[in-house]
Every structure is written in C-alpha cells, then in structure tokens.
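# Here is a sequence together with a model predicted from it:
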Amino acid sequence: MKKGFVQTENFRLLKEAEKIVARRGAREASLVIIQGKYGVGKSELTERWASENGHVFIRAKKVWTNRAMLEDIAAALGLSVRGMAKDVENRITAHLAVSMQALIIDEADYLADMSSASKLETIRDISDVTGTMVFLVGMENFPAIVQRYDHIASRVARIVQLHPLSLADVQATCKAKSDVQLTSALVEQIHRDCMGRMRLLLNAIANIEVWAEANDWAQVDVTHVKGKALCTDFTGHLVKRGGKT
C-alpha cells in the first residue's frame, strides 16, 4: 500500500473548525470536541493534521494520573518534567502562552467519566491561562460526559462530528493508497462494505493487494473478489459484501 495522507471531507471539517475557533469572542471558549464512531479514522486524521500545522498531538491513556498527563504534555513540548506537578504545569502554560500551539488530545474519553473530571479540569486551566486551543478527540458519547460539568462545557466553542466516509472519500483514498488499479465498480463495493470507516477501507485495500499479487492481477474488478470478505473488522468479524456478517 502506498504511503501518504488523503484529505477527506472530515479533514476539511477540522480546518474549518480551527478557523472559526481562532476568531472566537471569548478567550476561554477554546475547547473543541471532535467526536465520531470507532474506525472512521479519528486518530490518523488528527495526528496528521497536528503535524501539518505545528500542533501538539498527544494520545491520552487509561492509566494516566494528573501528574502523568502533565509529564506527557511537557515531554511533547520538549520541557522538563522535574519538580512538583504544579511546576510542570507552570512550564507548560508559560510555553504555550508564547507559542500558542494548539493541543490535540486523542482518546480524550480517558480525561473524564461520570464521576470525575480532574484531568479535564487541568486541561481547562491550561487553556484558560494561555488562551491556546485544545481539541479533544473522543467517541460519540464524550460530549455527553463533558456536559455533566457546566464549568467545562461552557468553554466548548464547537463540536465537530466526523462523518462516515463518502463515496468521493473512498475513491480518493483508493486512488492514493492502492498499489493495484481498482475498477469503479469495485471501489463502489468497497464503499458499501467498509460502512464509511477508514479502518475497514484500508483493510480492504490491503486484502485486495495481497490477492492481486498472488494472482498477478494488474487490475481488480468485482468479479475477481466475488464471495470474498473485503473488510476485516478489528473485532475479528468479517464484513462481507453488503455489510452483513
């Protein structure tokens, strides 16, 4: 499979949200929630977006304590992690107040739950002090968790809903990533079978490339893959034609 990144419609939604929040009225309204179903490509999308724009990308961890979170943020910024947690936080805020780099935190569901939002409150403090934008990438129910905490929810400037991939997105991805030529009919089948999920789309391309290499196919059509499961879901279930399992 070819390397590279495809700027899908979801990528354009992120860029639009960034422009809108950059022009916000209230300085403290600097949080953006990015939500979407599993498999739509949230992590790859936001990590690439961060690298292209000089933002700081961090993946939250279930085992994070408040201190561990601050250390990971500081390390990503190239800052010392010595001293007390407050010392580390002060270095982070001092740096961001000057650089104004946006923070993108993937797996943000780990920052809060129905009983505690201490890590999310620390992120809010950093954002309030520096005015830097913070993009929180989570699952579909993450906004509902944030809404339980009014003092944090009031800082959310925008919620970006990432959509399933369109046919145009799938066409562009197949053209950019596949090492073998795919007919338009096959691309349409892939679009149906992957159910708008980037993870399944990439699995389908990888599967087709293996079959093409094994059978010396220069071009692959629906007739070549009839009866084959194009997409393999990460749960281990095979997604067959028409999305049936």
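Sure thing, it's come through. Note that the structure is predicted; figures quoted are calculated from it, not measured. Numbering: from 1, shown residues only.
# only C-alpha atoms for contact and neighbour calcs from this point on.
Fine.
# the longest helix in the chain is where?
In terms of residue count, the longest helix belonging to the chain (DSSP state H) is helix 198-215.
# Check which helices and strands whichever helix or strand comes after it is in contact with.
Taking DSSP states H and E as the definition, the helix or strand that follows helix 198-215 towards the C-terminus is strand 219-220. When contacts are defined as 3 or more C-alpha pairs under 8 Å, 6 or more residues apart in numbering; DSSP states H and E, strand 219-220 packs onto strand 181-182, helix 198-215.
# The shortest one: how far from the chain's middle?
Relative to its chain's centre, strand 181-182 lies at 27 Å (C-alpha atoms, centre = their mean, to the nearest Å).
# And for Asp106, the neighbour number?
For Asp106, the neighbour count with other C-alpha atoms under 10 Å is 24.
# same check, this time on the one 3 residues further on
When neighbours are counted by other C-alpha under 10 Å, Asp109 registers 22.
# ok, now which ones touch the spatially closest residue to it that is not a sequence neighbour?
The spatial neighbour of Asp109 that comes closest, neighbours along the chain excluded (C-alpha to C-alpha, 6 or more residues apart in numbering), is Gly138 at 5.4 Å. Gly138 makes contact with Ile33, Ile34, Gln35, Gly36, Asp106, Glu107, Ala108, Asp109, according to C-alpha atoms under 8 Å, 6 or more residues apart in numbering.
# also this one, for the comparison:
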Amino acid sequence: MKNEFVETENIQRFYSALSALERRGAQEACLMAVDGLPGLGKTTALHRWALQNDAIYVRAKKEWTPGWFLNDLLGEMNVTPMHSYAKRFSQAMEAMLQRQSFMAQQRQTFAVVIDEADHISRNSRIMESIRDFSDLGDIVFILVGMGKLRDNLTALPQVASRIAQYVSFDVSSARDVRLFMDAICEVPVADNLVNFVHQVTRGFNREIKEAIANIERAGKRGEFSKDNPMTLSDMAGKLLVNDRRTGKPIFVPEIV
C-alpha cells in the first residue's frame, strides 16, 4: 500500500472552514470544532496538517487536570514548566504569542490542535483556560472530537459561543473510495469493486484501508493493469474486511 495522503471531501471541508476562520469578523471567535465518529480520518488529517503548518498538536487525556494540560502544552513547545499554575499559564501564553508572531511574518496562521477533545469538553476549568488563551492572544484552537464534542460544549456557552467553525467528518463517499484506490492501492481496481468496498465498509476510512490491503494481497498474484483492472469477480470468495460491529470477517460472495 502506498504511503499517500488522500484529500477526501472531509479534508476539503476542513480546509474551507479554516479559510473562513482566518477571515473571521469577531477576533475572539478563534475556536474550531472538528467532530465525527472514530475511524473517519480526523486524527490522521489533523496531525498531518499540524506537522505541515508548524501548529502545536496535543492529545487530551481522560484524567487531564488544568496543570497537566499546561505541562503537555509547554512540552510540545520545548518549554520547561515552572511550579505555579499562574507562571505556567504565562509561559504558555508567551511561547504561543512568539510562535504566532513568527507565523504572521510568514503570512500563516498559528494554531493549537487538541485531539480527543471529548475528554475535556465538559471540564470547565480546562475549557476556560483555552478560552482565556484564545481571548487574550487571538490564538486559534482546533478541538478534535469523536462525535459528542458539539453537544458537550453546549453546557459551556461562553466557550461554545466562540466556536467560529464546526466541521463534521462524515463517512466517505463512493468518490472518496475511488480516490483512496487510485492514490494508495498498488493494484488497479474496477468500479464494481470500488462500489462494493464502499457498501461493505460503510465509508469508514479504517475499513477502506483494510479492504485495500486485502485487495492488494489477492491482486498481486494476478496480472492486473490500468486496462485490465481487478474486478469484483476477481475477489470472489476472498476476505475483504472485518465487520466493525461484530468483528466477523466479510468475504466477497462467490457469485457476484
């Protein structure tokens, strides 16, 4: 399987929302929420975006306290935390403002990505600290959740009102599955097999990649080309993917 990044419709929506955020009217509305079920590619997309754009990427922990949050944030910026919470807050603000100033000179937006943000979306102390950073420094925070982020934030209206952009990651379309096949599958694949993969995986990226791995495993034994792509009948009787709901293997029917 090729190591290529696939720009699906979800990724395009994220890029559009980011552009809109950069053009925001109210400066204090510096927050973005990216939400969706597990397995839709949010972590892969946001981690890659953070690396490419010199953003800070941290993963929230279930037991995060405000102090632990600041320690992780400072650690990502290579700053040794001081002892008191107030001093650590000041350290983090200063470090982020320095990053922000440097990025502004490059005409880029500095941001902090917090993955697994469901863990903290009901923690008023941590969320208020994020709001303080955002308000005081016009710092962009991108909160990435697993399907409940938007609902959880309604309990914190002062934070929710500062979410300038909501991005929902949905299941991949048949077009997205074709993009995956063309970009990362090392065996040419016909449309009927693409459509069957879309149907069976229900558009979840993890299962799509699992299906591609199994298609490659079977396809490399044959002689397939762009003019002679692998079809659904070529996979008849073979394992395609494991059902995420039951864990049971799904085989392509012998008669297709």
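Alright, I've got the coordinates. Please read all numbers here as calculations on a predicted model, not as lab measurements.
# what's the spacing between the counterpart of Ala153 of structure 1 in structure 2 and Ser101 of structure 2?
Per TM-score structural alignment, the equivalent position to Ala153 of structure 1 in structure 2 is Ala160. Distance of Ala160 of structure 2 to Ser101 of structure 2, computed by C-alpha to C-alpha, to the nearest Å: 26 Å.
# neighbour count winner among those two?
With other C-alpha under 10 Å as the criterion, Ala160 of structure 2 and Ser101 differ in neighbour count, and Ala160 comes out ahead with 20 against 14.
# Contacts only, for that one.
With contact set as C-alpha under 8 Å, 6+ apart, Ala160 of structure 2 has these partners: Leu153, Thr154.
# likewise the one 3 residues further on?
By C-alpha under 8 Å, 6+ apart, the contact set of Ile163 of structure 2 is Ala29, Cys30, Leu31, Met32, Ala33.
# could those be laid out in TSV, adding secondary structure and neighbour count?
What follows is those, written out as TSV (DSSP: H, G, I helix; E, B strand; the rest coil; neighbours: other C-alpha atoms under 10 Å):
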residue	secondary structure	neighbour count
Ala29	coil	23
Cys30	coil	25
Leu31	strand	26
Met32	strand	23
Ala33	strand	25
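# center of structure 2 - which residue?
Ranked by distance to the mean C-alpha position of structure 2 (C-alpha atoms, centre = their mean), the top residue is Lys42 at 1.7 Å.
# Not counting its neighbours along the chain, what's nearest Leu193 of structure 2?
Leu232 (4.5 Å).
# Ignore what I typed, I meant Asn203 of structure 1.
With C-alpha to C-alpha, 6+ apart as the measure, Cys231 is the residue that lies nearest to Asn203 of structure 1, at 5.6 Å, once sequence neighbours are left out.
# Might you report the residue contacts of the aligned partner of that neighbour in structure 2?
Taking TM-score structural alignment, Cys231 of structure 1 has Val241 as its aligned residue in structure 2. Residues in contact with Val241 of structure 2, defined by C-alpha under 8 Å, 6+ apart, are Thr201, Glu207, Glu210, Ala211, Asn214, Pro249, Ile250, Phe251.
# just checking, the second one touches Thr201?
It refers to Glu207 of structure 2. Yes: contact status for Glu207 of structure 2 versus Thr201: in contact at 5.5 Å, counting by C-alpha atoms under 8 Å.
# How many residues are close by the counterpart of Asn205 of structure 2 in structure 1?
For Asn205 of structure 2, the equivalent position in structure 1 is taken to be Met198, counting by TM-score structural alignment. For Met198 of structure 1, the neighbour count with other C-alpha under 10 Å is 23.
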